[in-house]
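# Provided below are the primary sequence and the corresponding predicted coordinates.
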Amino acid sequence: MNSSAVIIGASGGIGGALEAALVEEGAFGVVHGFARSRGGAQHLDLLDEASIAAAAALVAKGPAPGLVIVATGVLHAEGHGPEKAARDLDAAWLAQVYAVNTIGPALVAKHFLPLMPKDGRAVFAALSARVGSISDNQVGGWYGYRASKAALNMMVRTLAIEERRRSSRAIVVALHPGTVDTELSKPFQGNVQAGRLFTPDRAAMQLLDVIEELKVPDSGKLFDYEGKEVAF
């Protein structure tokens, strides 16, 4: 109860479920939920570093965060979806996808990792995706989403190396939540295997179970919702 938890993207399906689950569990003295759609002190826009810094400053006033989860991501928007072929690539959309999926979480780490305790277990986790695995890519397509998540995985690996120098017990990981019944996956749920489309509540509990089992040597890696390592 002497530490806090932070959820970035708490207005999303997975982020909201994570926030609710952590509040219900009561393992942390304070649970901070931030999102672009929230107002006041809970507002955080990944495209605005000043808002990230302001959220970090608010958290810094209370117990040190022992858990920070970045539960954000973009796959499609009005007029844009995953690219099926190179002819579909659009520079502005690629920049938007990278800004949300890679740069935003990296800036969250920039401002929040220094707040996490140097002594004791602390976990920083960012939601990634199996399709961001370069070695696992056998079908192509989805250029921007794949590449931005692969870049996020590299950010996580690099952050983990640096953070290890500050705290020997720090754990920095990427997590693949599976296909979750949210707005992000809704247009693409038709091909999901039976039993593999998770509710946000179930996804949140699975992710928290994985986080609970993480060990220091796991830092810098990508794990799926079953706790299995996914190769970069």
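Here it is on my side, so go on. Numbering: from 1, shown residues only.
# Going by C-alpha atoms from here, please, whenever you check contacts or count neighbours.
Will do.
# What separation is there between the residue of the chain most remote from its centre and residue 77?
Distance to the chain centre peaks in the chain at residue 87, reaching 29.2 Å (criterion: CA atoms, centre = their mean). Distance, residue 87 to residue 77, by CA to CA, to the nearest Å: 18 Å.
# for residue 161, same thing?
Taken as CA to CA, the span from residue 161 to residue 77 is 34 Å.
# more crowded one of these two?
Ranked by neighbour count (other CA atoms under 10 Å), residue 161 and residue 77 place residue 161 first, with 15 against 10.
# quick one, strands of the protein?
Under the criterion DSSP state E, the chain contains strands at 4-8, 30-34, 65-70, 122-127, 170-176, 179-180, 197-198, 222-224, 229-230.
# Now do the longest one: which elements does it pack against?
Secondary-structure packing of strand 170-176 (3 or more CA pairs under 8 Å, 6 or more residues apart in numbering; DSSP states H and E): strand 122-127, helix 143-166, strand 222-224.
# Redo these as a markdown table? Include distance to residue 185.
What follows is these, written out as a markdown table (distance: least, CA to CA, whole Å):
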| stretch | distance to residue 185 |
| --- | --- |
| strand 122-127 | 14 |
| helix 143-166 | 12 |
| strand 222-224 | 17 |
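# Below is structure B, check it against A:
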Amino acid sequence: MRKTQLASFGTGLSVALYGASGGIGTALREALLADPAVERVFAFSRRSHFPAHEKLTAIATDIRREEMIADGAALMRAEGPLHLVLVASGILHGDDVRPEKSWRQIEAGAMEEVLRVNTLAPALIAKHTLPLLARGRKSCFAALSARIGSISDNKLGGWHAYRASKAALNMLIRTFAIELARKNEEALTLALHPGTVDTDLSAPFQRGLPEGQVQSPEETARHLLKVIDEKGPGESGRCFAFDGTEIAP
């Protein structure tokens, strides 16, 4: 039997995965479904047509709409507690969104969209799923952040909307941790930096990177689950890279 990547959680795990059809989200979905400790995976995505699996419940959701997040949470509440909530969604570029090289390129509509997806959506997911985390055993809420969200690490400037959205997300993860510790002492929150991953999100920005710096989604999923497994309530509210090292705020 395949060894679990989530040994510190125990067995019979229920996991909620948001952004389950993206590059990293797909790899996480497959890794979780293959994990013998995981009993059920609720996979949220605007595209909910995934290969059938006995552990999988696919739920079509636009994370920009709170009513859809709330409906999904109500469905999960009826099925019992969650042990892991993973937010793997995010936006860096799109039809009307580009990383800004200068403050002159800041556009309200584009910035609002980046903040809506990268900051507000995880906040609303937390609002509706943190109360569902299991009690009396380890449970975790984790969201994909980025090293670029570190204020102290910002030496280059630019990418204003993306940096701001991830810095704000990191602050939310910290504030959620403080409140969660009062209500569910064995639960934790984590912000996770996946590194540079070979996905559509990073594809336009891979040119010139050193060989070996770009990871496959499958490698990244394994690294992220390892970090989640290794961290405990004493490290709640902090941001960690895929290799387990902490990223300063």
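Cool, the structure landed. These numbers were taken from a predicted model, which means no experiment stands behind them.
# Need the TM-score between these chains.
Once superposed, chain against chain, the TM-score is 0.97 (TM-score structural alignment, normalised by the length of structure 1); 232 aligned residues with a CA RMSD of 1.3 Å.
# Identify the residues contacting the equivalent of residue 87 of structure 2 over in structure 1.
In structure 1, residue 87 of structure 2 lines up with residue 70, judged by TM-score structural alignment. Residues near residue 70 of structure 1 by CA atoms under 8 Å, 6 or more residues apart in numbering: 7-9, 105, 108, 125-127.
# Identify the residue nearest the equivalent of residue 59 of structure 2 over in structure 1 in space, chain neighbours excluded?
Taking TM-score structural alignment for the superposition, residue 59 of structure 2 sits opposite residue 42 in structure 1. Leaving aside its sequence neighbours, residue 42 of structure 1 sits nearest to residue 34 (CA to CA, 6 or more residues apart in numbering; 4.7 Å).
# residue range for stretch 183-201 of structure 1 in structure 2?
Residues 200-218 of structure 2 are where stretch 183-201 of structure 1 lands when matched by TM-score structural alignment.
# just stretch 91-101 of structure 1 next, same as before
With TM-score structural alignment as the criterion, stretch 91-101 of structure 1 aligns to 108-118.
# Could you do stretch 219-226 of structure 1 as well?
Stretch 219-226 of structure 1 corresponds to residues 236-243 in structure 2, going by TM-score structural alignment.
# Provide a list of residues in contact with residue 116 of structure 2.
Residue 116 of structure 2 makes contact with residue 64, according to CA under 8 Å, 6+ apart.
# Distance of it relative to residue 90 of structure 2?
Taking CA to CA, one finds residue 116 of structure 2 at 10 Å from residue 90 of structure 2.
# Ok, residue 243 of structure 2 next?
Remark: distance between residue 243 of structure 2 and residue 90 of structure 2 (CA to CA) = 20 Å.
# out of those two, which sits in the more crowded spot?
Using other CA under 10 Å as the criterion, residue 243 of structure 2 and residue 90 rank with residue 90 on top: 24 against 14.
# Just give the nearest non-adjacent residue to the more buried one, would you?
Nearest one to residue 90 of structure 2, counting by CA to CA, 6+ apart, is residue 118 at 5.2 Å.
# before we move on, back to that, out of the contacts of residue 70 of structure 1, who's nearest residue 51 of structure 1?
Nearest to residue 51 of structure 1 among the contacts of residue 70 of structure 1 is residue 108, at 10.0 Å by CA to CA.
# Just give me the neighbour total for that closest one.
Residue 108 of structure 1: 23 neighbours (other CA under 10 Å).
# Kindly provide the distance from it to residue 190 of structure 1.
33 Å.
# before we move on, the earlier item: between the helices and strands packed on strand 170-176 of structure 1, which one is closest to residue 92 of structure 1.
Nearest to residue 92 of structure 1, of all these, is helix 143-166, at 10.9 Å by CA to CA.
# can you tell me what part of structure 2 the closest one aligns to?
Under TM-score structural alignment, the match for helix 143-166 of structure 1 is residues 160-183.
# follow-up on the earlier one: which position in structure 2 aligns with the residue nearest to residue 42 of structure 1?
Per TM-score structural alignment, residue 34 of structure 1 is aligned with residue 44.
# where does its match sit relative to residue 106 of structure 2, distance-wise?
Counting by CA to CA, the gap from residue 44 of structure 2 to residue 106 of structure 2 is 31 Å.
# mind listing what's buried in the match of stretch 183-201 of structure 1?
Using 16 or more other CA atoms under 10 Å as the test for burial, stretch 200-218 of structure 2 gives 201, 214, 217-218.
# Other residues contacting it?
23-24, 27-28, 31, 91-93, 195-199.
# so how many other residues sit close to residue 50 of structure 1?
Residue 50 of structure 1: 12 neighbours (other CA under 10 Å).
# go on, the one 5 residues further on?
Residues within reach of residue 55 of structure 1, counting by other CA under 10 Å, total 24.
# correct me, but it touches residue 41?
Yes - applying CA atoms under 8 Å, one finds residue 55 of structure 1 in contact with residue 41, separated by 7.0 Å.
# Quick one: the helices in structure 1, in order.
Applying DSSP state H to structure 1 gives helices spanning 13-25, 49-60, 91-98, 104-112, 143-166, 200-213.
# Residue 2 of structure 1 is nearest to which of these?
helix 49-60 (13.2 Å).
# Tell me which other helices or strands that closest one touches.
Packing partners of helix 49-60 of structure 1 (3+ CA pairs under 8 Å, 6+ apart): helix 104-112.
# Please work out which residues outside the helix it packs on touch it.
46-47, 49, 52-53, 56, 68, 70, 124, 126, 152, 155, 159.
# just the residues you listed now: which is nearest residue 1 of structure 1?
residue 68 (15.2 Å).
# show me what contacts the closest one?
Taking CA under 8 Å, 6+ apart, one finds 5-8, 112, 123-125 in contact with residue 68 of structure 1.
# tell me the two of the residues you listed that are most distant?
The widest separation within the contacts of residue 68 of structure 1 (CA to CA) is 13.8 Å, between 8 and 123.
# The two: who's more crowded?
A direct count of neighbours by other CA under 10 Å for residue 8 of structure 1 and residue 123 places residue 8 higher, at 29 against 24.
# Now for the counterpart of the more buried one in structure 2: which residues touch it?
Under the alignment (TM-score structural alignment), residue 8 of structure 1 pairs with residue 18 in structure 2. Counting by CA under 8 Å, 6+ apart, residue 18 of structure 2 makes contact with 25, 43-45, 85-89.
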